[in-house]
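Undergrad: please work out how this folds:
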Amino acid sequence: MRTRHAVGAVIAALAVPVAVAFPAQSHGYITTPPSRAALCGAGTVTNCGEIRWEPQSVEGAKGFPTRGPADGTICAGGNSRFAELDDPRGGAWPATAVSAGQRLTFTWRFTARHATSGFRYYLTKAGYDATQKVTRSNLDLTPFLNVPYNNTQVPSTLSHTATLPSGRTGHHVVVAVWDVADTPNAFYSCADVTF
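TA: Below is the predicted model of the structure:
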């Protein structure tokens, strides 16, 4: 009996430093249509760096578009660890086929639930060049969908359906922002679409 208690004490003592070294994180990303992070996480797109193992971790300062990630770093949430998400790959990111006026459902997967202020969805402007990084100047800074969440905790998955704007042709990028309520950060998720 003493041996079991001693083993239990050793395991508990070892678990504390591990828990401190790897704190629980509250994260999320868009799975449908597949975001760049989801494509990397699934191995559909290669040469993704660390995001391959952490598609849920694209976290950056909130306050977009007036604050938040710098231009050219928006898809990575301003996080240099995930810079591969900002690389336009010559316009070759896999894109979901859509049409103007279509109702499209965006599904988020949350690996840890968090109180949430809301969600906002932006789309690149007409004439966007998919070989260029996403910047504020090539985004329509008025969200085409704004979903208040009133500081409520999100479930493990959540979907929002929006009517896609008109006036677009070719390859575009949706920038989705999840504003958490109890931290200074937000999560950024970019999904490529083709009109």
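
Undergrad: rest of the way, CA atoms for contacts and neighbours
TA: Noted.

Undergrad: buried residues in stretch 187-195?
TA: 187-193, 195 (16 or more other Cα atoms under 10 Å).

Undergrad: nearest to residue 11, of those?
TA: residue 187 (34.4 Å; Cα to Cα).

Undergrad: how near is that closest one to residue 109?
TA: Applying Cα to Cα, to the nearest Å, the value for residue 187 to residue 109 is 12 Å.

Undergrad: what of residue 179?
TA: In terms of Cα to Cα, residue 179 sits 14 Å off from residue 109.

Undergrad: number of nearby residues for residue 17?
TA: Burial of residue 17 is recorded as 11 neighbouring residues (other Cα atoms under 10 Å).

Undergrad: now swap in the one 3 residues further on and tell me
TA: The local packing count at residue 20 equals 9, with neighbours defined by other Cα under 10 Å.

Undergrad: would it count as being in a helix?
TA: Yes: counting by DSSP: H, G, I helix; E, B strand; the rest coil, residue 20 is part of a helix.

Undergrad: just the strands in the chain please.
TA: Using DSSP state E, the strands assigned to the chain run over residues 28-32, 59-61, 96-97, 103-110, 115-124, 139-153, 157-163, 171-180, 185-194.

Undergrad: nearest approach to residue 90 belongs to which of those?
TA: strand 171-180 (11.4 Å).

Undergrad: which other helices and strands does that closest one contact?
TA: For strand 171-180, the packing partners by 3 or more Cα pairs under 8 Å, 6 or more residues apart in numbering; DSSP states H and E come out as strand 115-124, strand 185-194.

Undergrad: what residues does that strand touch?
TA: With contacts defined as Cα atoms under 8 Å, 6 or more residues apart in numbering, strand 171-180 is touched by 62, 64, 75, 91, 95, 114-125, 128-130, 134, 151, 185-195.

Undergrad: one more, please, to line up against the first structure:
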Amino acid sequence: MNKKQKLAAALGAGFAPVLVLASVTPASAHGYVSSPPSRQAQCAAGTVSCGEITHEPQSVEGPKGQTTCSGGNSRFAELDDDSKGWKATDVGSSQEFSWKLTARHSTSTWQYFVGGNKIAEVDDGGAQPGETVTHKVDFGGLSGKQKVLAVWNIADTANAFYACIDVNIGG
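TA: A predicted model of the protein is given here:
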């Protein structure tokens, strides 16, 4: 091998581990509902004792169409445990929900569900949001303690981000 070939081989060997690590490192950030505090926001704040989600409130990602707080992601299954002591926020007949986005994705829709029924949907038509997004959601005739499932459907992948928010409507 000549000097150029040896240098190229050495550089290639040096960069190969970096390339491999870059390709297997999981995404570190995406988004969650920060206000009123979602279950993962409560975990991150230490309001409720949680596991891995404490350090990754923005990472509750799963295939579109999930109906659980964990988005079907077994790493965050404790978010599905309704008996865990989640703090409910007192709200009126409507409430603004603010998402904290740590990675910006083109957005299809934002959806809000209570008891499996869709109560609101915002179509973003592929727009790429900023660092925060806020939607005003009308609860209609609902009252009392409710669990809101908020879903951020990404436009260019098969995945969505999920957050559950415990509220006390009319509280």
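
Undergrad: re the thing from before, out of the strands of the first structure, the one nearest residue 10 of the first structure is which?
TA: Across those, closest to residue 10 of the first structure is strand 103-110 (Cα to Cα), at 32.8 Å.

Undergrad: next, the angle strand 115-124 makes with the closest one.
TA: 140 degrees (axes from the mean of the first three to the mean of the last three Cα atoms, to 10 degrees).

Undergrad: just to revisit the earlier point, let me have the helices and strands packed on strand 171-180 of the first structure in a markdown table, adding distance to residue 56 of the first structure as columns.
TA: Shown next, in a markdown table, are these (distance: least, Cα to Cα, whole Å):
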| stretch | distance to residue 56 of the first structure |
| --- | --- |
| strand 115-124 | 16 |
| strand 185-194 | 8 |
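
Undergrad: indicate which one of these is closest to residue 162 of the first structure.
TA: strand 115-124 (9.0 Å).

Undergrad: relative to strand 157-163, how tilted is the closest one?
TA: 40 degrees.

Undergrad: ok so, going back, now the buried members of the contacts of strand 171-180 of the first structure.
TA: 62, 64, 75, 91, 95, 114-125, 128-130, 134, 185-193, 195.

Undergrad: which residue is nearest the middle of the first structure?
TA: By Cα atoms, centre = their mean, the first structure has its centre lying nearest to residue 189, at 2.6 Å.

Undergrad: trace that one over to the second structure, please.
TA: Under the alignment (TM-score structural alignment), residue 189 of the first structure maps onto residue 163 of the second structure.

Undergrad: so what does residue 120 of the second structure match up with in the first structure?
TA: With TM-score structural alignment as the criterion, residue 120 of the second structure pairs with residue 145.

Undergrad: related to what we said a few turns ago, hang on, the residue nearest to the centre of the first structure packs against residue 35?
TA: Yes: using Cα atoms under 8 Å, residue 189 of the first structure makes contact with residue 35 at a distance of 6.2 Å.

Undergrad: overlap of the contact sets of those two?
TA: Common neighbours of residue 189 of the first structure and residue 35 (Cα under 8 Å, 6+ apart) are residue 29.

Undergrad: could you report the distance from the alignment partner in the first structure of residue 77 of the second structure to residue 10 of the first structure?
TA: Aligned counterpart of residue 77 of the second structure in the first structure: residue 83 (TM-score structural alignment). When distance is defined by Cα to Cα, residue 83 of the first structure is 40 Å away from residue 10 of the first structure.

Undergrad: ignoring the adjacent residues along the chain, who's closest to residue 154 of the second structure?
TA: residue 107 (4.6 Å; Cα to Cα, 6 or more residues apart in numbering).

Undergrad: what sits against the counterpart of the one you found in the first structure?
TA: Using TM-score structural alignment, the equivalent of residue 107 of the second structure in the first structure is residue 116. Taking Cα under 8 Å, 6+ apart, we find residue 116 of the first structure in contact with 149-154, 178-182.

Undergrad: which position in the second structure aligns with residue 19 of the first structure?
TA: Alignment note: residue 19 of the first structure maps to residue 22 in the second structure; criterion TM-score structural alignment.

Undergrad: measure its match to residue 52 of the second structure for me?
TA: 22 Å.

Undergrad: please apply the same query to residue 69 of the second structure.
TA: For residue 69 of the second structure, the distance to residue 52 of the second structure - Cα to Cα - is 15 Å.

Undergrad: kindly report the same for residue 98 of the second structure.
TA: 23 Å.

Undergrad: the more surrounded of those two?
TA: The neighbour count for residue 98 of the second structure versus residue 52, taken as other Cα under 10 Å, is higher for residue 98 (18 against 12).

Undergrad: thinking again about what came up before, residue 179 and residue 109 of the first structure: who's more crowded?
TA: Using other Cα under 10 Å, the more surrounded residue of residue 179 of the first structure and residue 109 is residue 179, with 28 against 20.
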